[in-house]
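> My questions are about this predicted structure, shown below with the sequence.
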Amino acid sequence: MKAASAPQGKPSADVPGGVAVELRGITKRFPGVVANHDIDITVRRGTVHALVGENGAGKSTLMKILYGMQRPDEGTIAIDGETVELHSPADAISRGVGMVHQHFMLADNFTVLENVTLGAEKLYGIGAKARAKIMEISDAYGLGVRPDALVEDLGVADRQRVEILKVLYRGARTLILDEPTAVLVPQEVDALFDNLRELKSEGLTVIFISHKLGEVLSVADDITVIRRGTTVASVEPSQTTPKQLAELMVGSELPSPETRESTVTDIPMLTVDGLTLCAVDADGMRRAVLDDIALTIRKGEVLGIAGVEGNGQAELVEAIMGMRTPDGGTITLDGRDISKLPTRTRREDGIGYIPEDRHRHGLLLEAPLWENRILGHVTEAPNSRRGLLDPSGARRDTERIVAEYDVRTPGIEVTAASLSGGNQQKLIIGREMSHHPKLLIAAHPTRGVDVGAQTQIWDQIREARREGLAVLLISADLDELIGLSDTLRVMYRGRLVADADPATITPEELGSAMTGAAAGHLETAEGPEEDR
């Protein structure tokens, strides 16, 4: 795979051994919290430099400073040996710094072409020349981007590829990737890392933020550990282990998602039969995005759905939640047909929901934490009393969730936007588990959270499962999917195509099945549900 050439007029970064980025004494304060304190980092040109730390450690704030989105209160920034002041992302881009955020910065109602060219019209215009450049970069990096696709129709993985293309389109030489592998299967991760190694050999510098410490050790040339807003260690991958990194980050060992004891009963909690959902594609043709889906989840069972993003998992979740109206089939919860019930009634009947995109479907970012605690549970205690909202009850319970789930925040009156991504996720999980659901739909429950928070989330799911909770688990973390699931099914092009045994399947075999390739330890999902 060959790298696309940078736009003309951009300076080259092909001199090996120099310093691409140097941060010295960076300090950033917000009301009630010091996000960064006296941070020092040196990033060598033509390397992959990993930045690791627990949720709320200050990694994203630091990178927003480097990208010009935040101004440091103290400290200096040097890019390619020159001290600079970055007042905006435009300043950073002009210096060859690009960032792909953990939560994407795309306009849903725009096409890919419009999103990529927005603000960069002077490079290649907005027409045929821009389209040709997008396709050139897409082909060069294997991104598979369709310029005319509407962003709102894209899955999370495709959105990430669009963001990467945006940065490359602008000629970035230092590329910040915030949790880039969160939505990728193992084969895609390997391909990304091979590409990064090739790109760094061409002089590209990558700053890689991740909670997956095994991945960090496999791809990074240098690692900086941040804890509680300051740098605590700089280590070489060859001289450390995932266990040692985890201890530097949070003072504990790497957690394991493995669930050994079985709590599966013979009592069905969710039954989906013949579920079909059609949509109109870009060519105006009607096609099935869900094709005759049949599944049963029993009390005390975790059913994992494996699949590459965009194969119908999101539509399945939305159909069960009542966010989409299926074209056929039935959905039964605890013996009650809920196929035609509104989302709120399904929630009141006992469905908990952890959405795959917490910003779009899980939070009101500009609302305080206690108001976010109410979302999805407006009519239920402690948020409501005698048919009226009970703000004091919601506030008290938010305080409890913050304490029990270790949500790092100066208080419950701050906005959800002020929390790190992992702490936002802990707030959502605390909210959903607080209502003791019968069925929990968990889409990527530990995406973007650190090893300590992973342990807590997995423990909460295991404990609720022991008490009879049924769980529909969708995750791009195949170790998590295999470790937590009692039953595994593979989804491909809107159909459940194979069953897998979590006790014997490997992540590599599961990843192959997800891409449509044959794999061992799999059985074709054919015949009636009760026969499987």
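Nice, thanks for sending it over.
> From here on, just use CA atoms for contacts and neighbour counts.
Fine.
> quick one: the strands in the stretch 1-150 of the chain?
Here the stretch 1-150 of the chain has its strands, by DSSP state E, counting those that start in this stretch, at 19-30, 33-44, 48-52, 74-79, 82-84, 97-100.
> now the ones you listed as a markdown table including distance to residue 321 and mean neighbour count?
Output for the strands of the stretch 1-150 of the chain, formatted as a markdown table (distance: least, CA to CA, whole Å; neighbours: other CA atoms under 10 Å):
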| stretch | distance to residue 321 | mean neighbour count |
| --- | --- | --- |
| strand 19-30 | 37 | 19 |
| strand 33-44 | 37 | 19 |
| strand 48-52 | 35 | 26 |
| strand 74-79 | 47 | 18 |
| strand 82-84 | 49 | 13 |
| strand 97-100 | 30 | 25 |
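> also this one, for the comparison:
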Amino acid sequence: MTEEQHVVLEMRDIVKQFGEFRANDGINLVVKQGQIHALLGENGAGKSTLMNQLSGLLQPTSGDILINGEKVKIDSPKKAAELGIGMVHQHFMLIDAFTVTENIILGDEPVKNGFVLDKQSAVENILQLSKQYGLEVDPKALVEDISVGMQQRVEILKTLYRGADILIFDEPTAVLTPQEIDELMVILKNLANEGKSVILITHKLDEIRAVADQVTVIRRGQSIDTFPVAGVSSQELADIMVGRSVSFKTVKRDATPSDVVLDVQDLTVKDARGVEVVKNLDLQVRRGEVLGIAGIDGNGQSELISAITGLIRTESGKITLNGKDITNLPPRKITESGVGHVPEDRQRFGLELEMTLAENIALQTYYQAPNSKNGVLDYEAINRHARELIEKFDVRTVNELVNAGALSGGNQQKAIIARELDRHAELIIAAQPTRGLDVGAIEYIHQQLINQRDEDKAVLLVSFELDEILNVADRIAVISHGEITGVVDAKATDKQELGLLMAGMSLKEARAQLVGGKASE
């Protein structure tokens, strides 16, 4: 920190109330010029609510916001932009059919001769900004044709084009590949070095330690502490965030697998384009074990799960559950056969966001007693059962009548898990179950999966996170280009071996290379 750095933003005693619920309860935040200031907190702690007030999407119930020492009223995103505040949202706000330039200048188009769109000057401005901040883009490319990481660069350039000096990033790495995450970390540092102030909303502790100067911890709507990041361990950050000691390692006894529950034989699945994405795949999951599927995104994992759960049809092969053929059965028949499914995208496939939490919890069983009597929904029974599961699975909400869309990501995920585990399914399929969640929620969900295993259920875990696979799974099947390249014992493998299998090597080839590499050292 240098003497030149001064306070550019203060948020004093910010309260944001929704009815009787206080999402923010007297939060204080001080951000200095040229700093990366992290906001750390559990899902639902109030981080995004706080930043939505700074960006003009919400207004505080009480409290003051000061920019460069002067009190301001930010009653719209336009006002925020005028004050030099820009927000890069987790879910990008871009128009796919527009070019990069058209998206960046939308609503702030340059003109010449009073009315003629001056697109060339916009392109030149964008190229200058992209060079200055290390944000290389093609101004003429269509947004639908560029990568997710490149789309994020476009969102950043949108804020810089409008003159933002304070940039807010809301969970910016949730949808990025590891390489894109590394590139974003460099971009954030470049922004700070150029004198911009960056507010980073995240729950990823390693990213905070990699780039942030200061961190403010928010817990249940209150600011707990603010301190320098240098010298703080991930364990210390996690414990302060959650308010208790958090374990990064799931405690579990050795698995005692028995009968085969799920048996996938010679399965072939095509995608919407008619391309084979699952190819003659064999897979077995046994009672009393967690089988993890590891692989790079886009190698057939999603189609495999969709085929097992009846969401897409198989081309050939056979899927059996406890010896019963469930191949190409309707999804309801498959769930009634004993399959619980936690989908990879909770908002698109797991919940109806405009329906209440109670209605979402009843989605799989609304037509059965006691939720329905003589074809008529019994809302008293539905709501009562929802309250029981909310308490049992620690879903943090005002009540069961809140719309699912109003819950934090972690609590949305807990609601889905409550619904699926409550049905006592024989097979639990969990696809990316902790994507976008904080360490406390991750710890909780991992333990729920282990509990299911210990209750003699079969658990199929699909994840792009190797740490998660190695931590939770008992056996690991690696998928590459729609084929299983190897199945290994989780205790007898490591990231290096899994990485070679994910690249398409057979288990024999991977182990030969690893042995050869060690011999040459």
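Right, received. Where do you want to start? Quantities reported herein were computed from a predicted structural model and do not represent experimental measurements.
> What residue in structure 2 is paired with residue 168 of structure 1?
With TM-score structural alignment as the criterion, residue 168 of structure 1 lines up with residue 157 in structure 2.
> just checking, its match is part of a helix?
Yes - per DSSP: H, G, I helix; E, B strand; the rest coil, residue 157 of structure 2 lies within a helix segment.
> Which residue of structure 2 is paired with residue 272 of structure 1 in the alignment?
The equivalent of residue 272 of structure 1 in structure 2 is residue 264 (alignment by TM-score structural alignment).
> What is the neighbour count of residue 190 of structure 2?
17 (other CA atoms under 10 Å).
> which ones are touching the nearest residue to it once chain neighbours are set aside?
Using CA to CA, 6 or more residues apart in numbering and skipping the chain neighbours, the partner closest in space to residue 190 of structure 2 is residue 133 (5.9 Å). The contact partners of residue 133 of structure 2, by CA atoms under 8 Å, 6 or more residues apart in numbering, come to 187, 190, 191, 194.
> Quick one: which of those residues is the most crowded by neighbours?
That'd be residue 191 among these, by other CA under 10 Å, with 22 neighbours.
> where's the closest residue to it other than its chain neighbours relative to residue 143 of structure 2, distance?
The spatial neighbour of residue 191 of structure 2 that comes closest, neighbours along the chain excluded (CA to CA, 6+ apart), is residue 133 at 6.2 Å. Note on residue 133 of structure 2: its distance to residue 143 of structure 2, by CA to CA, to the nearest Å, is 20 Å.
> now do residue 86 of structure 2
In terms of CA to CA, residue 86 of structure 2 sits 20 Å off from residue 143 of structure 2.
> just residue 156 of structure 2 next, same as before
14 Å.
> residues touching the spatially most central residue of structure 2, list them.
Central residue of structure 2 (CA atoms, centre = their mean): residue 436, 2.4 Å from the mean position. With contact taken as CA under 8 Å, 6+ apart, residue 436 of structure 2 is in contact with 171, 174, 409, 410.
> In structure 1, what sits opposite it in the alignment?
By TM-score structural alignment, residue 436 of structure 2 lines up with residue 448.
> right, and the secondary structure at its match would be what?
Of the three states, residue 448 of structure 1 takes coil under three-state DSSP.
> what about the strands in the stretch 201-350 of structure 2?
Using DSSP E, counting those that start in this stretch, the strands found in the stretch 201-350 of structure 2 span residues 214-219, 222-228, 260-270, 276-286, 289-294, 316-321, 324-325, 339-342.
> Now for the aligned residue in structure 1 for residue 315 of structure 2, how many residues are close by?
When structure 1 is aligned by TM-score structural alignment, residue 315 of structure 2 is paired with residue 327. Number of residues near residue 327 of structure 1 (other CA under 10 Å) recorded here: 14.
> you'd agree residue 327 of structure 1 is up against residue 286?
No - contact criterion CA atoms under 8 Å: residue 327 of structure 1 and residue 286 do not qualify, at 11.9 Å.
> okay, and the common contacts of these two?
residue 278.
> Mark which of the contacts of residue 436 of structure 2 are part of strands, please.
Secondary structure assignment by DSSP state E places none of these in strands.
> Can you tell me which of the residues you listed is nearest residue 231 of structure 2?
residue 171 (23.1 Å; CA to CA).
> Setting aside sequence neighbours, what's the nearest residue to that closest one?
If you skip the residues right next to it in sequence, residue 171 of structure 2 has residue 202 as its closest partner in space, 4.9 Å away by CA to CA, 6+ apart.
> Contact partners for residue 514 of structure 2?
Counting by CA under 8 Å, 6+ apart, residue 514 of structure 2 has contacts residue 497.
> Endpoint to endpoint, stretch 302-310 of structure 1 covers what distance?
OK, stretch 302-310 of structure 1 end separation, CA to CA: 22 Å.
> what's that stretch aligned against in structure 2?
Against structure 2, stretch 302-310 of structure 1 falls on residues 290-298 (TM-score structural alignment).
> for the matching stretch, which positions count as buried?
By neighbour count, with 16 or more other CA atoms under 10 Å as the criterion, the buried positions of stretch 290-298 of structure 2 are 290, 291, 292, 293, 294, 295, 296.
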